[in-house]
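Just to be clear, the model below is a prediction. Sequence and coordinates:
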Amino acid sequence: MTRSHADWIAAAGALAFDGRPVIGGERVAARSGETIAKVNPATGAVISHIHSCDEGDVDRAVAAARAAYESGAWSRAGAGFRRERLIELARLIEARSDEFALYDSLDMGKPVRESSTIDAPGSAALYRFYGEAIEKQEDLIPVTPPGSTALVTREPLGVVGVIVAWNYPLEIATWKLAPALAAGNAVVVKPPVEASHSTLLLAELAVEAGIPAGIVNVVTGRGSVVGKALASHPDVDMLAFTGSTEVAKQLQQYAGQSNMKRLALEAGGKSSNLIFADCDDLAVAAEKAAFGSFYNQGEVCSANSRIFVERSVYDEFVRLYREAARAYAPGDPLDPGSGIGALVSEAHADTVWATIENARRDGTIVAGGTRPSINGSRAFIEPTIVTDVPIDHEVHTREIFGPVAVVTPFDTEEEAIGYANGTPYGLAASLWTGSLARAHRVSERLVAGTVSVNTVDALGFTTPFGGFKQSGFGRDLSVHALENYSDYKTTWMQWG
């Protein structure tokens, strides 16, 4: 059913909020009794109070996860049992997809049109994907000397800590939880304080789906307290994270200082988009470039925010790109007609706006560059296109995490590749060309976990997603993500 703006407003008004963590399958209060006011960035209104957990709450959650894991009710359950529970969880998410969509939209400002049609149903589908994948994994019997047999099996790691970013709260939690659970682990999730509600609902539905209590725990609060405690905990066997490169580096230190826990880190990005003059359709390239840089308010780790265009088509591309950017005009996130929503907070919008002002001073703003007030909130920024800035300017080098992109001309293929690889990041890249030879040649040299040819930011359930360099290591999505949450065990039996 297609919902109108008024329908979504009414549904949001009927939504219940509970900011308490989920530990051992139950809602509990944080030990401190303290809470954090959660503001809807699109209106400035306080919508709930998130419980501010501390190290003691993390201890409780880890203990609950460890006990549930050691009981074997999940870790040693048959593959068929885990499969059915994850598929049931997928069904429950689908049944309540509008609630999930509203939680993420109200928490972090994304358009409900996207959270209801992409994020929530996509998350449900991913639990189903990993549920089905469980029974399709194979153990090995390698060749050994006569009189012996070796079994090579993949075993769960134990208790997995998960730290989730706020830009895709439900989806990113799912990218970690689905394979971690499929592999047989127990999990403790630290959701973003900016957007905790969808993960809390997910933990409740996990119990309803028949996943044993204590297998999925959610501890709310600030990253400087809860995230640090989780990364430093000696009884957490592995930590999965999506967020900034700066925090990823801190987590590496905490892991090393504690129990040398394993890490899978999806960190920052500053993705490039190379437009060659032999591109088959420049208008399509411009439309996709607008999507790649402005979708989700530009709050995307793999956003193609650095666009390099061959000089002979540069002026025409910029004209087309400016036109395409109009489709992403900001508006009320609950209005299905809005191009983009609010940034996650006015404070974050202040940071993005400061970057725009610097670019205005040092270069040229050819589109956008305004900050409208909508619903009384200043968390909205119009998609902004910057040109005429040097290659070492911060709009080229810093992950802005907002609707800001820079366009720069190049003269040779070698120059374009140098520009694309000239950052400490290596998460994603795109290129547009009508030459198959160039597509192979350039994509091979781009240092990026995913290279999209004649599209942008391509991903799917069957392909791994992650980065090189300071964009982190480990992979989300695909069956390869199961490798983050399990490892090989060799059982050698000697008969003679």
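Ah, there it is. Numbering: from 1, shown residues only.

hey, let's count contacts and neighbours off CA atoms from now on
OK.

just so I have it, where are all the strands in the stretch 151-300 of the chain?
159-163, 186-190, 216-218, 238-242, 262-266, 272-275 (DSSP state E, counting those that start in this stretch).

Repeat that for the stretch 301-450 of the chain.
Taking DSSP E, counting those that start in this stretch as the criterion, the stretch 301-450 of the chain carries its strands at 306-310, 364-367, 384-387, 404-410, 425-426, 428-432, 450-453.

mind giving me CSV with the strands of the stretch 151-300 of the chain and columns for mean neighbour count and distance to Trp492?
Formatted as CSV, the strands of the stretch 151-300 of the chain follow (neighbours: other C-alpha atoms under 10 Å; distance: least, C-alpha to C-alpha, whole Å):
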stretch, mean neighbour count, distance to Trp492
strand 159-163, 28, 26
strand 186-190, 30, 27
strand 216-218, 31, 33
strand 238-242, 27, 26
strand 262-266, 24, 25
strand 272-275, 30, 48
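
circling back: okay if I get the strands of the stretch 301-450 of the chain as CSV plus distance to Tyr419 and mean neighbour count?
Below are these laid out as CSV (distance: least, C-alpha to C-alpha, whole Å; neighbours: other C-alpha atoms under 10 Å):
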stretch, distance to Tyr419, mean neighbour count
strand 306-310, 8, 24
strand 364-367, 19, 18
strand 384-387, 15, 22
strand 404-410, 9, 24
strand 425-426, 12, 26
strand 428-432, 11, 27
strand 450-453, 15, 22
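
Got another one to weigh against that:
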Amino acid sequence: MEGGIFAQKPIKNPEIKRTQLFINNEYVNSTSGKTFETVNPATEETICMVQEGDKADVDKAVAAARAAMKRNAPWRKMNPNERGRIMNKVADIIERDAAKIASVEVLDNGKPFQSALVDMNNGIDWFRYYAGFCDKIEGRTLAMEDGKMGFTKYEPVGVVGAITPWNFPFMMTCLKLVQSLCAGNAVILKPPEQTPLTTLMFGDIAIEAGLPPGVVNIIPGFGPTAGAAISEHPDINKVAFTGSTEVGHIIQSASGTSNLKRVTLELGGKSALIISKTADLG
């Protein structure tokens, strides 16, 4: 891999600017004031303390997202072509700042810099691909009896909760966000507590790209608190989760006992191996 972002060089000791929650286009402290540490896996040293979101913060984020989804709100009234322009702008910013984001990913996640750049490149490609999809979400006209016309019109699902895994933090942030945003939804995103830092950087990207307040909200925290609040929330219309099968069961159950929200699960346990009796395990 040569040229483009792969020619960028890592930044030693990158600055960690964002450790707060991102709600309604503002970085804010958690309601409880609690924090948690994120650790450099290479040295086992604490990188920084991150604000810990919980149900009260999810409620605030949902209120902001619901306001962004009102029919007279800028995001709902926006021309799909303009949504596509914003998606392309996000891709441009990620490409410009790839070394900075990837360097923080290395620090927080432990993966090699070139591997982190691959993640950045995937995010760029996805935002550019879905930018072209924004104005191609089309309905159908239906044959009816004389004097009548029927048609279908696709509407956004509404507020989407997204919960991402530790192993591809920024790449999964991009994937969860872009699919929802291109269709005109608002998102509450909970990054993994082990590797939250690059996801929190997306708040600055959202503001610079021109996403209206409330469209993207980021709540770092833990699964049993922030994650559960997202899964159980009656005003969240869909949850997209990548992680363990065990947690997938919990989220599916929470959907059924709350508002029967739509659920998309990408779970583990799909890559079983058969080991021969004669295999050298030494």
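All right, it came through fine. Small disclaimer: the values here were computed from a predicted structure and weren't measured.

on that earlier part again, for the strands of the stretch 301-450 of structure 1, could you give me TSV that also reports distance to Thr199 of structure 1?
Listed next are the strands of the stretch 301-450 of structure 1 as TSV, based on distance: least, C-alpha to C-alpha, whole Å:
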stretch	distance to Thr199 of structure 1
strand 306-310	32
strand 364-367	36
strand 384-387	32
strand 404-410	29
strand 425-426	28
strand 428-432	27
strand 450-453	27
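
Ok, which of those comes nearest Ala30 of structure 1?
For these, proximity to Ala30 of structure 1 was assessed by C-alpha to C-alpha; strand 425-426 is nearest, at 37.2 Å.

The strands of the stretch 151-300 of structure 1: which one's closest to Ala14 of structure 1?
Nearest to Ala14 of structure 1 among the strands of the stretch 151-300 of structure 1 is strand 216-218; the distance by C-alpha to C-alpha comes to 23.9 Å.

Could you list every helix and strand that the closest one packs against?
strand 22-23, helix 55-71, strand 186-190, helix 197-208 (3 or more C-alpha pairs under 8 Å, 6 or more residues apart in numbering; DSSP states H and E).

go with 6 Å
strand 22-23, strand 186-190 (3 or more C-alpha pairs under 6 Å, 6 or more residues apart in numbering; DSSP states H and E).

Just send these back as JSON lines, with distance to Leu263 of structure 1 too.
Below are these laid out as JSON lines (distance: least, C-alpha to C-alpha, whole Å):
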{"stretch": "strand 22-23", "distance to Leu263 of structure 1": "23"}
{"stretch": "strand 186-190", "distance to Leu263 of structure 1": "14"}
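
Looking at the ones you listed, spot the one closest to Ala267 of structure 1.
strand 186-190 (16.2 Å).

And that closest one, what does it pack against?
Applying 3+ C-alpha pairs under 6 Å, 6+ apart, one finds that strand 186-190 of structure 1 makes contact with strand 159-163, strand 216-218.

Show me what the longest one is in contact with.
So the one you mean is strand 159-163 of structure 1. Strand 159-163 of structure 1 is contacted from outside by 185-190, 236-241, using C-alpha atoms under 6 Å, 6 or more residues apart in numbering.

please redo it, this time with the cut-off set to 7 Å
Residues external to strand 159-163 of structure 1 that are found in contact with it (C-alpha atoms under 7 Å, 6 or more residues apart in numbering): 65-66, 176, 185-191, 227, 230, 236-242.

what stretch of structure 2 does it fall on?
Using TM-score structural alignment, the residues of structure 2 aligned to strand 159-163 of structure 1 are 159-163.

mean deviation of the matching stretch from structure 1?
Aligned to structure 1 and superposed, stretch 159-163 of structure 2 gives a mean residue distance of 0.5 Å (mean C-alpha distance after the TM-score superposition for structure 1).

Which of the helices and strands packed on strand 186-190 of structure 1 sits closest to Glu84 of structure 1?
Judging those by C-alpha to C-alpha, what sits closest to Glu84 of structure 1 is strand 216-218, at 16.3 Å.

ok, average deviation of that closest one from structure 2?
Mean for strand 216-218 of structure 1 is 0.3 Å (mean C-alpha distance after the TM-score superposition for structure 1).

picking up where we left off before, between the helices and strands packed on strand 216-218 of structure 1, which one is nearest to Ile141 of structure 1?
Closest to Ile141 of structure 1 of those is strand 186-190 (C-alpha to C-alpha; 27.7 Å).

how big is the offset of that closest one relative to structure 2?
Here the mean offset of strand 186-190 of structure 1 against structure 2 after fitting is 0.5 Å, by mean C-alpha distance after the TM-score superposition for structure 1.

what angle do that strand and strand 159-163 make?
Counting by axes from the mean of the first three to the mean of the last three C-alpha atoms, to 10 degrees, strand 186-190 of structure 1 lies at 20 degrees to strand 159-163.

List the contacts of strand 186-190 of structure 1.
Here strand 186-190 of structure 1 has contacts from 61-62, 65, 69, 158-164, 215-220, 226-227, using C-alpha under 7 Å, 6+ apart.

Kind regards, and thank you for your time.
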